[in-house]
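Q: Fold the following for me, if possible:
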Amino acid sequence: MQKKILITFLYKEGAGPVFTLEMARGLAQNGCEIHALLSSNIANKKDWVNEKAFKSVTFIETGTRKTAIQATMAFFFKEKLVLKRKFQNQTFDYIISTFYHPWSTTVFKCFKVTKTIVICHDPIHHSGVGLLEKWLTTHYIKAANDIIVLTQSFIPIVEKRFGYSKEHIHYMRHGRMSTYKQCAITPLTDCKNINFLFFGRIEDYKGLFILAEAYKKLTQSHPNISLTVAGSGDFSKYHSIFKELPRVKIVNQYIADKDIDDYFNVPNTILVLPYLDASQSGVIPIALEYGIPIIASNTGGLKEQMDNGNLGLFSIPGDSNSLMKQMEYFLKYPDFYAKERKKAFIYLQNLNWDIVTQKIIQI
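A: Predicted coordinates for the structure are as follows:
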């Protein structure tokens, strides 16, 4: 029997728009009837509008940072009533919320649905998350009938922390992010000149101080390396330490999807994730898509996300010497780079969305 699914995502940028679109396409490939409720400001709006595999796509105004209060008032006093009327004659098998949003639990109540499912990306909050956000995200997760985690080892954590029984917690792999790749992959040249890449939003838990210390030590014996740090967020506390480092490029701004190629399709690039703590990373699937080798901290679900440690190298969280040694490994053993690329492309076949979304259909 064909599943009728409403997918909701109410933010506009980051990895969420691509993750949600790819998942929706995977479910459609598996014969599901897909409807979507999205922010009118979503970054990949054109892709949603042009996708013929979906039954319907509805956009609502979520505002900007400057207009968030007005948009919230409009939603609670007008938009939710419009949604209820529009869908009053429809019943969905599932509502699937791919990412938390402050309106999410109210949105759930606007529809007739058999089961509400949320994807829990971070069952353990990152260091630095405020009390209000912790309370809101906990309330959001507890409002669902079933939970999807992207890391298998998080099942007992969700079971204990949120009070769900195991039959209501489901593991699904983080699928491919192939939409990001705009061009053919640049062929490998050599590994004499390595560029290390940090990519993503600037957050305290991501260990930029550790990366700076490790890179500084490495430059003392290896003049043929460079470092790129690209992402939005407050970089002010890191500015003084990074400005002293040689061959460093800082791009402190939001990186649009169309510009991803400029960072991941560069020969001899290695992604570095020096996180102090983490659940998983949306940057890992992007790197895999380009065949970019990865060095990550051995924390949270990062190792599981990298084929249970069969891909990449791992450092001790918060240890700059450990990170430096793993970065240096690629310089000492240049053949390792090509081997990692080959393994990444093979592993990607397990992450096709028509495969990974079968877990949802089995719920």
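
Q: rest of the way, CA atoms for contacts and neighbours
A: Noted.

Q: what's the burial count for Thr114?
A: Around Thr114 there are 11 other residues, counting by other C-alpha atoms under 10 Å.

Q: That one against Phe108, yeah?
A: No: counting by C-alpha atoms under 8 Å, Thr114 stays clear of Phe108, with 11.1 Å between them.

Q: Centroid-nearest residue for the chain?
A: For the chain, Gly282 is the residue whose C-alpha lies nearest the centre (C-alpha atoms, centre = their mean; 2.6 Å).

Q: where's it relative to Asp122, distance?
A: 12 Å (C-alpha to C-alpha, to the nearest Å).

Q: pretty sure Asp146 contacts Ser97?
A: No: Asp146 lies out of contact with Ser97 (C-alpha under 8 Å); the separation is 10.9 Å.

Q: For those two, indicate the residue with more neighbours.
A: Ser97 (28 against 22).

Q: ok, the more buried one - contacts?
A: When contacts are counted by C-alpha atoms under 8 Å, 6 or more residues apart in numbering, Ser97 touches Ile7, Thr8, Phe9, Ser104, Thr116, Ile117, Val118, Ile119.

Q: circling back to that earlier point, correct me, but the residue nearest to the centre of the chain touches Ala15?
A: Yes: between Gly282 and Ala15 there is a contact under C-alpha under 8 Å: 6.3 Å.

Q: So for Phe154, what's the nearest residue that isn't a sequence neighbour?
A: Nearest non-adjacent residue to Phe154, counting by C-alpha to C-alpha, 6 or more residues apart in numbering: Pro123, 7.1 Å away.

Q: picking that back up, which of the contacts of Ser97 sit farthest apart?
A: Farthest apart among these by C-alpha to C-alpha are Phe9 and Thr116. That separation is 13.7 Å.

Q: hmm, back to that, as a markdown table, the contacts of Ser97 with secondary structure, neighbour count and distance to Asp262 would be great.
A: As requested, the contacts of Ser97 are exported to a markdown table (DSSP: H, G, I helix; E, B strand; the rest coil; neighbours: other C-alpha atoms under 10 Å; distance: C-alpha to C-alpha, whole Å):
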| residue | secondary structure | neighbour count | distance to Asp262 |
| --- | --- | --- | --- |
| Ile7 | strand | 21 | 31 |
| Thr8 | strand | 25 | 30 |
| Phe9 | strand | 23 | 27 |
| Ser104 | helix | 19 | 34 |
| Thr116 | strand | 21 | 38 |
| Ile117 | strand | 24 | 36 |
| Val118 | strand | 24 | 33 |
| Ile119 | strand | 22 | 30 |
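
Q: Proceed likewise with the subsequent sequence, for comparison:
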Amino acid sequence: MHRIDTLVWFWGRRGGGPVFALKFAAWLKELAGADQHLMLSISETNEELAAARNLDLPLAVEPDPRNAGSALAKAQAVLAMTGRFRRDIKRLAPRRVIIPMNFAFAWPLVHFVPRSSRVVYVVHDDTPHPGDYARRWQAETQKRLIARADRVLALSEAVAAEVATHHPRAVDRLKVLPINAFYADRPTSPRTADDIQRPLALLFVGRLIAYKGLSLLRAALEPLRERRDWQLTIAGHGPDKAYADEAFRDLPQVTLKTEWLSQAELQGLIASADMLVCPYVEASQSAIIPEGLALGTPSIVTPVGALPEQVGHGEAGIVAAAATAEALAEAIKGALDDRVQVHALQQRATAFILATRASTDLDGALA
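A: Modelled structure (predicted):
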């Protein structure tokens, strides 16, 4: 291995983290071209491994200790991984190491990164979401990563404000790099005028977990039960799968696809929907919203976290008046009753996210 300029380091396996890490690396490559020596370090179990290989970047694929077999073999694999990382990071001597999301082993292995290397850590959530796994571990390791980082990046103004409140010593190292800017990375074509007589195709997609507001969505749909001018697909997997399967099965307008989705499957569902529904009761920001914007699919969102910020406070989506079933029902009803508005939002979606990308200074954020 030769000395490199930037190491993007993420050993997570699945979900939004692998996708985001690849998008970060791809954007760096786009900005710097062949002049920057960039390397991506990912796990052998990363579900985006094939896509990573297609980036045409130097790639370090790390064996996953969880595949080692017995408990003793796993422990030996962790020790081997630690020694390997320590040697490689010393040999590579990167000018900066980017950790695009917290993951197992980011802390404490970050302490092997030499002080001559600038550590950039991306904060997705100031605190773990309700219903999330290992919340205490996530919070504690993130606190330590923020303390070690030379640059802390928040993916929205909303999260930056929370980080500044809870980590005041990080304020002078904190900058905002909007998550929307990472998803305007593929060519799209404007949506054509559609038959407004057909049912409006709505989509809830992503991890099925308490803070995503499935119970709020179910209550909001009850007043719309007798209408036949809408369809809703609920797609994804997570702790609330059993609830979703039970709560929505009596609504004939709802199709359940409660299973783990590949990135290609997720994008296919989004592209075929008219609008996304994000009924979150608590939020930082959502990667689903820019996935939709990039494909010309606007969102109906609740006014929590950075969700209104992500749709331009109504420019590229519909913001419910409150995070209540009544307000969400009114927002959905508004879309059903004004299909011309829906089409206008679809037309504005891609332009909105492209403008975000164009106005975002990645080099400045990393400086």
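
Q: helix/strand/coil for the residue nearest to Phe154 of the first structure?
A: With DSSP: H, G, I helix; E, B strand; the rest coil as the basis, Pro123 of the first structure sits in coil.

Q: any idea where the helices of the second structure begin and end?
A: Remark: helices assigned in the second structure by DSSP state H are 16-32, 49-53, 71-92, 106-109, 135-148, 157-166, 214-221, 241-247, 263-272, 288-294, 307-310, 325-337, 339-359, 362-366.

Q: So for Val319 of the second structure, which of those helices sits nearest?
A: Across the helices of the second structure, the minimum distance to Val319 of the second structure, taken as C-alpha to C-alpha, is reached by helix 307-310, at 6.2 Å.

Q: Would you mark the buried spots in that closest one?
A: Neighbour-count burial for helix 307-310 of the second structure flags Leu307, Pro308, Glu309, Gln310 (criterion: 16 or more other C-alpha atoms under 10 Å).

Q: Present those as a markdown table; the columns should include distance to Leu345 of the second structure.
A: Below are these laid out as a markdown table (distance: C-alpha to C-alpha, whole Å):
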| residue | distance to Leu345 of the second structure |
| --- | --- |
| Leu307 | 16 |
| Pro308 | 14 |
| Glu309 | 15 |
| Gln310 | 13 |
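
Q: would you list the helices of the second structure in CSV and tack on distance to Val301 of the second structure?
A: As requested, those are exported to CSV (distance: least, C-alpha to C-alpha, whole Å):
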stretch, distance to Val301 of the second structure
helix 16-32, 19
helix 49-53, 30
helix 71-92, 42
helix 106-109, 32
helix 135-148, 25
helix 157-166, 15
helix 214-221, 11
helix 241-247, 19
helix 263-272, 15
helix 288-294, 9
helix 307-310, 6
helix 325-337, 8
helix 339-359, 13
helix 362-366, 27
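
Q: I'd like to know which of these is closest to Arg228 of the second structure.
A: Comparison of these against Arg228 of the second structure by C-alpha to C-alpha identifies helix 325-337 as nearest, at 10.2 Å.

Q: Specify the angle between that closest one and helix 214-221 in degrees.
A: If you take axes from the mean of the first three to the mean of the last three C-alpha atoms, to 10 degrees, helix 325-337 of the second structure sits at 60 degrees to helix 214-221.

Q: What lies in contact with helix 325-337 of the second structure?
A: In contact with helix 325-337 of the second structure (C-alpha under 8 Å, 6+ apart) are residues 200, 216-217, 219-221, 223-224, 229-230, 279, 300, 302, 318-322, 341-342.

Q: ok, of these, which come out buried?
A: For the contacts of helix 325-337 of the second structure, a burial check counting by 16+ other C-alpha under 10 Å picks out 200, 216-217, 219-221, 224, 230, 279, 300, 302, 318-320, 342.

Q: which one of those residues sits closest to Asn46 of the second structure?
A: Pro279 (29.0 Å).

Q: how about Leu214 of the second structure, what's its partner in the first structure?
A: Applying TM-score structural alignment, one finds that Leu214 of the second structure aligns to Leu208 in the first structure.

Q: Surely its match touches Tyr238?
A: Yes: using C-alpha under 8 Å, Leu208 of the first structure is in contact with Tyr238, at 7.4 Å.

Q: Those two - which one has more neighbours?
A: Legend: neighbour count by other C-alpha under 10 Å for Leu208 of the first structure and Tyr238, higher for Leu208 (24 against 13).

Q: who touches the more buried one in this structure?
A: The contact partners of Leu208 of the first structure, taken as C-alpha under 8 Å, 6+ apart, are Tyr238, Pro274, Tyr275.

Q: roughly how far apart are it and Glu51 of the first structure?
A: 39 Å.

Q: do the same with Lys160 of the first structure
A: Going from Lys160 of the first structure to Glu51 of the first structure by C-alpha to C-alpha gives 39 Å.
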